[in-house]
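K.L.:
from the sequence below, what's the structure:
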Amino acid sequence: MPVTLDDQARRYITAFEDATEATALDCVVDDDHDRIVFVVKAGEMGQAIGPDGSRIRDLEAKLGHDIELVEDAPTAKGFVANALAPAAVYNVTVSEVEGADTVAYAEVDHDDRGVAIGEGGKNIEMAKHLAKRHYDVDDIQLT
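P.N.:
From the prediction side, this is the model:
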């Protein structure tokens, strides 16, 4: 699915790519939680983070926001698992019912459910938002 970016997101992607030399495929500004979430091209997560997280720390200081990264994946299942990281996701099943919503069921380690959900639901809501933007997944349910 094509992702539409506004001017602010494009500027943040330019700053991200200049600072990390990694490719950002998407950028979501979450003003409610003072963070910017970038979707990073598959295989470029290490490049984006940098040695000991130095590139991301420098970018956070430059932009004045917390930065979170999600690695892209070739399938909706892989993308949902990556969007819920660092929670341990064992399996994702995507259920598509004709004329109804597409739902991803993610099996998350019991001890990591809080990480997957995040404070006030911020992590699961961002994962849902990104999964909708990239794979037309309407909902994510934790199992």
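K.L.:
from here on, just use CA atoms for contacts and neighbour counts.
P.N.:
Will do.
K.L.:
list the contacts of the host helix or strand of Ala131.
P.N.:
If you go by DSSP states H and E, Ala131 is part of helix 122-135. Residues from elsewhere that reach helix 122-135, judged by Cα atoms under 8 Å, 6 or more residues apart in numbering: 1-3, 33, 76, 79-80, 83-84, 115-118, 137-140.
K.L.:
Leu59 and Val115: what is the separation?
P.N.:
Distance of Leu59 to Val115, given as Cα to Cα, to the nearest Å: 23 Å.
K.L.:
could you also give me the structure for this second sequence? I'd like to compare it with the first:
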Amino acid sequence: MTVTLSDDARQYIQAFDQLTGITPVDCLVREARLVFVVPVGEMGEAIGPHGETVSEVEAEFGQSVDLVEDAVDAEGFIANCLAPAAVRNITLSEQGGSTVAYAEVPQADRGVAIGADGESIETTRELAARHFDIDDVQLT
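P.N.:
Next up is the predicted model:
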């Protein structure tokens, strides 16, 4: 699967790399926030001690920055997208030519998984489609 980046996303990725030394594999540009997908194993470095690195990036860009760690499979990737919500299980299902991921999230974490105004679940859906050809993500 090939991820197509906008010019703005490419510029943000380059700036993120210059600030942190980490090259994100994807960037979603939103009105008030940026979402970077960082390579597997580099999340700690991207966040920095006590969140200092990501805070510096937010200050430089003047907007909120969310980080998602990449994964080798769709299930792991979706769980990473929904973090910090606890994800118990993810099941992929083929339905009428579409692939739907069902993420089992405890009731106490559903609000976190959905996010304010559905922001978290919508970002998860978009990233899952971009990286793993998942047509929809549903919480169970």
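K.L.:
circling back to that earlier point, residues in structure 2 matched by the helix holding Ala131 of structure 1, start to end?
P.N.:
Residues 119-132 of structure 2 are where helix 122-135 of structure 1 lands when matched by TM-score structural alignment.
K.L.:
mean distance between the matching stretch and structure 1 after superposition?
P.N.:
Stretch 119-132 of structure 2, aligned to structure 1 and superposed, deviates on average by 0.4 Å (mean Cα distance after the TM-score superposition for structure 1).
K.L.:
for that stretch, list every residue counted as buried.
P.N.:
Neighbour counts over stretch 119-132 of structure 2 (16 or more other Cα atoms under 10 Å) mark 120-132 as buried.
K.L.:
can you check stretch 8-24 of structure 1 too?
P.N.:
Quick answer for stretch 8-24 of structure 1 (16+ other Cα under 10 Å): 9, 12-13, 16, 19-20, 22-24.
K.L.:
so which of those residues is the closest to Ile67 of structure 1?
P.N.:
Phe16 (9.8 Å; Cα to Cα).
K.L.:
in what helix or strand does that closest one lie?
P.N.:
With secondary structure defined by DSSP H and E, Phe16 of structure 1 is part of helix 7-20.
K.L.:
and that helix, what does it pack onto?
P.N.:
strand 24-30, helix 45-49, helix 54-63 (3 or more Cα pairs under 8 Å, 6 or more residues apart in numbering; DSSP states H and E).
K.L.:
any chance you could list what contacts that helix?
P.N.:
22-24, 26-29, 38, 47-50, 55-56, 59.
K.L.:
assign the residue nearest the centre of structure 1 to helix, strand or coil.
P.N.:
With distances taken as Cα atoms, centre = their mean, structure 1 has Val70 as the residue nearest its mean C-alpha position (3.6 Å). Assigned by DSSP: H, G, I helix; E, B strand; the rest coil, the conformation of Val70 of structure 1 is strand.
K.L.:
list the contacts for it?
P.N.:
So Val70 of structure 1 contacts 37-40, 82-83, 85 (Cα under 8 Å, 6+ apart).
K.L.:
what about 7 Å?
P.N.:
Contacts for Val70 of structure 1 (Cα atoms under 7 Å, 6 or more residues apart in numbering) come out as 38-40, 82-83.
K.L.:
what's the match for it in structure 2?
P.N.:
Checking TM-score structural alignment: Val70 of structure 1 goes with Val68.
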